[in-house]
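Chemist: need a structure here:
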Amino acid sequence: MSSLDLDNPAELLGVIAGQLGLSLIGWHATHSEPARHGNLLGFEIELEDADGQRQSQAIFIETAPTEEPRENVLVLQQPGTDSRIAAWVYPHDPSLPALAATVFSDSASLALARLGVDVAAPQLSVLAYRPGKRAVIRVDGGTERVYLKVVRPGKAAAIVGRHNSLLHAGIDVPRVIGWSEDGLIALNELTGVEAQRIVTALDEGFLDRVQELTARLALARIDSPARESLVDRLDWYRNRLVDRMPEQRRRFRKLADSIRQLLSEGRTSEVALVTIHGDLHAGQIFVRDAPNAAGHVISGLLDIDTAGLGDPADDAAAFYAHLLVLAQHLSDARRADAAEHVRTLADAWRRGWIRDGDPGFSARARAISATHFLGHALRQSSPDAAEAMVRLAVTAAR
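Modeler: You can find the predicted model right below:
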């Protein structure tokens, strides 16, 4: 067969189209992110059948797929080599078997009914999709708006438990309406708006309220661990960046050494584990206007799949890193004033890392935030955008 070279994917996409009995007319890249092994790439492709009828499909390609056979997955191997790729057509994500039933009205209505939600003709909007990991679908058309979260089978029960634990602790997270073992969770709607959408209207008072939120989270009872800290996968990020930019091998080695040194300084004494969000940022926090008070109050918290026992410096670092990444995106969009406002918020947040009761907090948060920037660098499609993220990592690690 033809080459599996993804540096020039047109030929490979043509082969995949042929396997579907169709011809490739056009394509463009839509997604690129590192996986545990290899990369996960997404493409929007235009296809044509033998009768000249055209259709568009979203296709995803794994560069180092599992050996296990999976339904609705096409596997291609380069003759004479061990090189393999796997491809699937959205929404038939092999890791999210519940997804396909949630993006079409008729099947979604049945899936919702099994969860106790009666919507005869649901209006569906896919709000988020991380291939192989999760999806969020907004459902309108019933008596109230509902959100469907699709996760890997076997993970739903633990996520439901986290929601119930945080609600019991007085944290405003979405209420679980129903769930299934195959990875489908129905949630109600939070009040307010994502803080990230109105970030230029937020001031340092908002940061105080985020700090209060993390303090309340710390008191919640969750016995399972939070998501693994990104800094504990530092070598993986470094190696992937070296694979992508081999000419900068020495730079990435030096940067990783600096991050490790910071982490070592921050972990000279035992770190007290508390309940954390695990991926805290302004897109996860809902706010509303406070009547008879200045500023905004926090009205809810989203995406607590990652919550559990962990280092509070992880949440502090994630929140900081996401603010600076947002500022970079605003700057790239030529919104200089908005970018500067967000950088000012980030600087104010970082000043709160000096803590009498935890002298290593700042060093750990700097190391973790630097690793976040390396992760963002891997997700960038252009060399300039990746370089901007690496520079943020270098600055954080100083």
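
Chemist: rest of the way, CA atoms for contacts and neighbours
Modeler: OK.

Chemist: where along the protein do the helices fall?
Modeler: 10-19, 105-114, 156-168, 204-218, 234-244, 249-266, 312-332, 336-351, 361-379, 383-396 (DSSP state H).

Chemist: Identify whichever of those helices lies nearest to A29.
Modeler: Closest approach to A29 among those (Cα to Cα): helix 10-19, 10.4 Å.

Chemist: Who are the packing partners of that closest one?
Modeler: strand 23-34 (3 or more Cα pairs under 8 Å, 6 or more residues apart in numbering; DSSP states H and E).

Chemist: if we can go back for a sec, and I59, which of the helices of the chain is closest to it?
Modeler: That would be helix 10-19 among the helices of the chain, by Cα to Cα, at 9.1 Å.

Chemist: Next, the second sequence, to be compared with the first:
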Amino acid sequence: MGQLAVIRGWKVHSIHHRPGAGVTVGYALTVDRILDDGEHVRGEEYMCASTAHISHPNTPGLVRLTSRGATAWVWRYPGDPELPALHIACSPREMSALLGTPVSVELMSYRPTRRAVVRVRGANGVSYGKVARPPQVDSLAKRHTMLTRAGVSSPGVLLHDSRGLLVIESAVGIPLSNAISHGLKNRASALLFSLTELLDSLPMEAVGLTHRPAWADRCEHYAHAAATALPDERPRCETISRGIRDILARSDSGPIQPVHGDFYEANIFVSPDASHVTGVIDVDSLGPGHRVDDWACLLGHMSVLPHLAPQSYPHVEADLPVWRDMCERMVDPAALCVRTAGVVLSLIAGAKRVDGREWHHDALGRLATAESWLERAYGHL
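Modeler: Reported below is the predicted structural model:
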């Protein structure tokens, strides 16, 4: 290909801010490549610049920039220095060779230096490739295999590549988010019982996996992130954090047992009639924890949907109280509500957008929802 490239245009595509760990910005570029014969070939490319720590600074194509004591690393997608398998997952030729059948690939999501997901289509149907740092992929493969052995409905492993790539089956059913969008109506209670049965089926050996702190356990961190997004609301964010810490010490979180760890509507699949659960995905956080945090994750995410997309989720106001009341009877209600407040607090910063669309109303709605859950928790003490 050409020896010289000229950037003709660029725009910020995404900003990934991890407080205390750096900022990564993705840029969509319009580039003219000048071939040896002088011909110009115009194309679209994607580049990332990051202040995050890079553990593989000698990655081919990685450039280190310094200015006034600050350092940023720049690379062209898919040459992510922390995701050595990304270029494989994004190549139909290489994926076809690995899977032994012709496939096409489509990038679904990409969080620079952290993870990516591609959809894989072939004669055998649809599967998904998950890219992460190699140790994380090894851990994820272990969890999927553990669930498969236990008979839990979750995607099976089709390919595990030690370079940091896992290809898994497609989930059965429809996302719970779709069912919530259409309204659960008289199926809400039965569906929650089915969710309970799924959590009960998680294998006990998962208790031996790595423990990950719940959202409420990191309330100060999430309050800081929320206040960074909404600086005028810092006092409210800090008040929520202090309240969460207070009630955590005064409520019963229940015994340690296997938990999904990220149990919300996007990771749960149900039957087309929403009568029962058909499976779970994104099992990266499977391990020891408190059942109340799985319920808090579910309720917390559900409670912000009307702020995220009010036109798409008109039935949450009717369905959420059914699940909330049922969950309050299964676990300590004060613990449930305060931990749900912690989940919602963690979601406030995520409302911020870089594409120019208005997001303050969404973020403020999430903030008020966290306050409402905290108030309810105090009412249960």
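
Chemist: TM-score them against each other, please.
Modeler: After superposition, the two chains reach a TM-score (TM-score structural alignment, normalised by the length of structure 2) of 0.83; 360 aligned residues with a Cα RMSD of 2.8 Å.

Chemist: quick one on the thing from earlier: winner for burial among the helices of structure 1?
Modeler: Highest mean neighbour count of the helices of structure 1: helix 361-379, a mean of 26 (counted as mean count of other Cα atoms under 10 Å).

Chemist: so which of the helices of structure 1 gets nearest H92 of structure 1?
Modeler: helix 105-114 (13.8 Å).

Chemist: returning to what we had before: Throw the helices of structure 1 into CSV and include distance to L301 of structure 1, thanks.
Modeler: Shown next, in CSV, are the helices of structure 1 (distance: least, Cα to Cα, whole Å):
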stretch, distance to L301 of structure 1
helix 10-19, 40
helix 105-114, 23
helix 156-168, 10
helix 204-218, 9
helix 234-244, 28
helix 249-266, 28
helix 312-332, 13
helix 336-351, 19
helix 361-379, 21
helix 383-396, 27
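
Chemist: so which of those helices comes closest to V297 of structure 1?
Modeler: helix 204-218 (7.0 Å).

Chemist: right, and the helices of structure 1 - which one's nearest G295 of structure 1?
Modeler: With Cα to Cα as the yardstick, what comes closest out of these is helix 204-218 (6.9 Å).

Chemist: If I take the closest one and helix 312-332, what angle do their directions form?
Modeler: 150 degrees (axes from the mean of the first three to the mean of the last three Cα atoms, to 10 degrees).

Chemist: Helix 204-218 of structure 1 to helix 336-351, inter-axis angle?
Modeler: Relative orientation of helix 204-218 of structure 1 versus helix 336-351 (the same axes, to 10 degrees): 40 degrees.

Chemist: Pull the distance from helix 204-218 of structure 1 to the chain's centre.
Modeler: Computed by Cα atoms, centre = their mean, to the nearest Å, the chain-centroid distance of helix 204-218 of structure 1 equals 22 Å.

Chemist: Which elements pack onto that helix?
Modeler: Against helix 204-218 of structure 1 (3+ Cα pairs under 8 Å, 6+ apart) you get strand 274-276, strand 296-301, helix 336-351.

Chemist: Now do the contacts for H315 of structure 2.
Modeler: 180-184 (Cα atoms under 8 Å, 6 or more residues apart in numbering).

Chemist: Please name the nearest non-neighbouring residue to E340 of structure 1.
Modeler: Spatial nearest neighbour of E340 of structure 1, chain neighbours left out: A327 (7.1 Å); criterion: Cα to Cα, 6 or more residues apart in numbering.

Chemist: Ok, A206 of structure 2 next?
Modeler: Per Cα to Cα, 6+ apart, closest to A206 of structure 2 is G287, 4.8 Å.

Chemist: Who are the contact partners of the aligned partner of W295 of structure 2 in structure 1?
Modeler: Using TM-score structural alignment as the criterion, the counterpart of W295 of structure 2 in structure 1 is A316. The contact partners of A316 of structure 1, taken as Cα under 8 Å, 6+ apart, are 280, 353, 365.

Chemist: In structure 2, which of the residues you listed still touch?
Modeler: Checked against structure 2 using both residues aligned by TM-score structural alignment, their matches' Cα atoms under 8 Å, the contacts of A316 of structure 1 keep these contacts: 280, 353.
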